[in-house]
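In: what's the 3D shape of this:
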Amino acid sequence: MTADKGPRDDRWYLSLMSPNTKGPQFAWLDPTSIYINSVAFGDLLDDLTAELDADQIDVVAGLDAMGFVLGAALGARLGRGFLPIRKAGKLCVDTDKVSYGNYSGRTQDMEMRTPAFAPGTRALLVDQWVETGGTMDGAIRLVERQGGVVAGIVTITMEENERTEAYRKAYKVVSAVLPGSRWQAEANAQRLSSFDTYEARRTFPTAGRTPAP
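Out: Below is the predicted model:
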């Protein structure tokens, strides 16, 4: 069966994302099943890079931890290097550190190597999911404290709230979930209708094949 991708705003691969099965201490969904499937991951990267201009980006910075996967893949597609922004205590070099509030309401520390780049470097910030925007705020502060320029923000989806609305006004934001789409409304409600028919076998790895029907 060939996957029906539909128009660009359909984003068929979003239906492969897994619901949370472990309780409220975890994020409400798991996007990594998109990465497992080669067709889905390829189409996700196609949609994201279609809205990016590599000439406006010097480096791609991924946020710990799953932003590493999406960020590194985008960096490779764009022909740009990759800079990890990590949770505190993970880097064995000199670092700059900020505190931020994550989606669970806990305060954590985030670090970036120093120096990471020359002043004026344009860094594209990537995380797989932006919920409250607290983690992204920490990354923005780290980049700007070293004299970098935020070239934009890329994510699978950015939920809509006061802080994320400010991001869309201040920066170029590219998300697989398009504002105004049904996917955006469901992301804001933190429950996708595709959860009702979710089957893990549809996400199984592919080698040039479409997902299972």
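In: rest of the way, CA atoms for contacts and neighbours
Out: Will do.
In: and the end-to-end length of stretch 78-93?
Out: Terminal residues of stretch 78-93 are spaced 27 Å apart (CA to CA, to the nearest Å).
In: Touching it from outside, list them.
Out: 49, 54, 57-65, 68, 71-72, 75, 97, 108-114, 116, 139 (CA atoms under 8 Å, 6 or more residues apart in numbering).
In: gap between it and the chain center?
Out: Centre-to-centre, stretch 78-93 and its host chain are 15 Å apart (CA atoms, centre = their mean, to the nearest Å).
In: Tell me the buried residues in that stretch?
Out: Neighbour counts using 16 or more other CA atoms under 10 Å place 78, 80-88 of stretch 78-93 among the buried residues.
In: Mark which of the residues you listed are part of strands, please.
Out: Under the assignment DSSP state E, these contribute 81-87 to strands.
In: count of residues packed around residue 162?
Out: 10 (other CA atoms under 10 Å).
In: quick one on the thing from earlier: which one of the ones in strands among the buried residues of stretch 78-93 is nearest to residue 165?
Out: Of all those, the one with the least separation from residue 165 (CA to CA) is residue 85, at 22.8 Å.
In: So the closest one versus residue 57, what's the distance?
Out: 17 Å.
In: burial of the nearest residue to residue 30 once chain neighbours are set aside, as a residue count?
Out: Spatial nearest neighbour of residue 30, chain neighbours left out: residue 18 (5.0 Å); criterion: CA to CA, 6 or more residues apart in numbering. Look at residue 18: counted by other CA under 10 Å, it has 21 neighbours.
In: wait, isn't residue 18 in contact with residue 34?
Out: No: using CA atoms under 8 Å, residue 18 is not in contact with residue 34, being 9.1 Å away.
In: To compare with the earlier structure, here is another sequence to fold:
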Amino acid sequence: MDLSTVKDMIRIIPDFPRAGISFKDITTVVKDGEAFKYVINEMAKRCADKDIDLIVGPEARGFIVGAPLAYQLGVGFVPIRKPGKLPAEKIRKEYQLEYGFDAMELHKDAIKPGQKVLIVDDLLATGGTIITAVKLVEELGGKIAGLMFLIELTELGGRETLRGYDVISLIQYPY
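Out: So this is what the prediction gives:
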């Protein structure tokens, strides 16, 4: 198994969820035990030199790659959720979508000041979701150790949005 094989496994669906979007479907990778294990192991290798206390993953696909990576590294996993999903006291940040706004929430007690946090998601596009996750973590005093993605859409400017942070991606597509 190698990254080229994994990239070939990713299903590309044109015009989903709307015209002009080329959706990168990772379900074809995560349903294959060997490929999924390889991806998580590769992510673990790429952050082995970081002193990480926690992994944070945004809903929903950040859970898919973030939780097993946290398990592999022997650290905790903290979910960032859509509004109304977290039961305890939380903080909230709104962010802009192409057509409107959305929000994400994080439990106030999820991160202790000074903890080193790796934020993990399946895909980096414009960086809007992840910069919002960064702001939530930093509001609680967490220190960003890095931002890790299975896929990066290089032409959409996500790295520029996340300038100043260590961005790691396994597979790149122009768009």
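In: Taking the ones in strands among the buried residues of stretch 78-93 of the first structure together, which two end up most distant?
Out: Greatest spatial distance in these: 81 and 87, 19.9 Å, computed using CA to CA.
In: does residue 122 of the second structure count as helix, strand or coil?
Out: Assigned by DSSP: H, G, I helix; E, B strand; the rest coil, the conformation of residue 122 of the second structure is strand.
In: Please say which position in the first structure it maps to.
Out: Using TM-score structural alignment, the partner of residue 122 of the second structure in the first structure is residue 128.
In: ok, that match - contacts?
Out: Contacts of residue 128 of the first structure by CA under 8 Å, 6+ apart are 31, 66-67, 70, 154-157.
In: For the spatially most central residue of the second structure, which non-adjacent residue is spatially closest?
Out: Centroid-nearest residue in the second structure, with CA atoms, centre = their mean: residue 121, separated by 1.4 Å. In space, and not counting its chain neighbours, residue 121 of the second structure is closest to residue 62: 4.0 Å by CA to CA, 6+ apart.
In: Same check on residue 166 of the second structure?
Out: Here the residue nearest residue 166 of the second structure, using CA to CA, 6+ apart, is residue 146, at 4.8 Å.
In: and the one you found, what pairs with it in the first structure?
Out: In the first structure, residue 146 of the second structure lands on residue 152 (TM-score structural alignment).
In: That match: neighbouring residues, count only.
Out: Residue 152 of the first structure has 21 neighbouring residues, counting by other CA under 10 Å.
In: Quick check: it touching residue 175?
Out: No: assessed by CA under 8 Å, residue 152 of the first structure is found out of contact with residue 175, at 10.8 Å.
In: My reading is that residue 62 of the second structure is in a helix; is that accurate?
Out: Yes: counting by three-state DSSP, residue 62 of the second structure is found in a helix.
In: residues contacting the counterpart of it in the first structure?
Out: Matched across to the first structure, residue 62 of the second structure falls on residue 67, judged by TM-score structural alignment. Residues in contact with residue 67 of the first structure, defined by CA under 8 Å, 6+ apart, are 126-128.
In: same thing but at 10 Å, please
Out: The contact partners of residue 67 of the first structure, taken as CA atoms under 10 Å, 6 or more residues apart in numbering, are 61, 73, 84-86, 125-129, 154-155.
In: cool, and residue 147 of the first structure?
Out: By CA under 10 Å, 6+ apart, the neighbours of residue 147 of the first structure are 117-122, 141.
In: Most neighbours among the contacts of residue 128 of the first structure, which one is it?
Out: Counting by other CA under 10 Å, top hit in those: residue 154 with 29 neighbours.
In: about what we covered before: show me how to select, in ChimeraX, the buried members of the contacts of residue 147 of the first structure.
Out: The following ChimeraX line selects those of the contacts of residue 147 of the first structure that are buried, judged by 16+ other CA under 10 Å:
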select :117,121,122,141
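In: Can I get the contacts of residue 147 of the first structure in a markdown table including secondary structure and distance to residue 26 of the first structure?
Out: As requested, the contacts of residue 147 of the first structure are arranged in a markdown table below (DSSP: H, G, I helix; E, B strand; the rest coil; distance: CA to CA, whole Å):
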| residue | secondary structure | distance to residue 26 of the first structure |
| --- | --- | --- |
| 117 | coil | 34 |
| 118 | coil | 37 |
| 119 | coil | 37 |
| 120 | coil | 37 |
| 121 | coil | 34 |
| 122 | strand | 32 |
| 141 | helix | 26 |
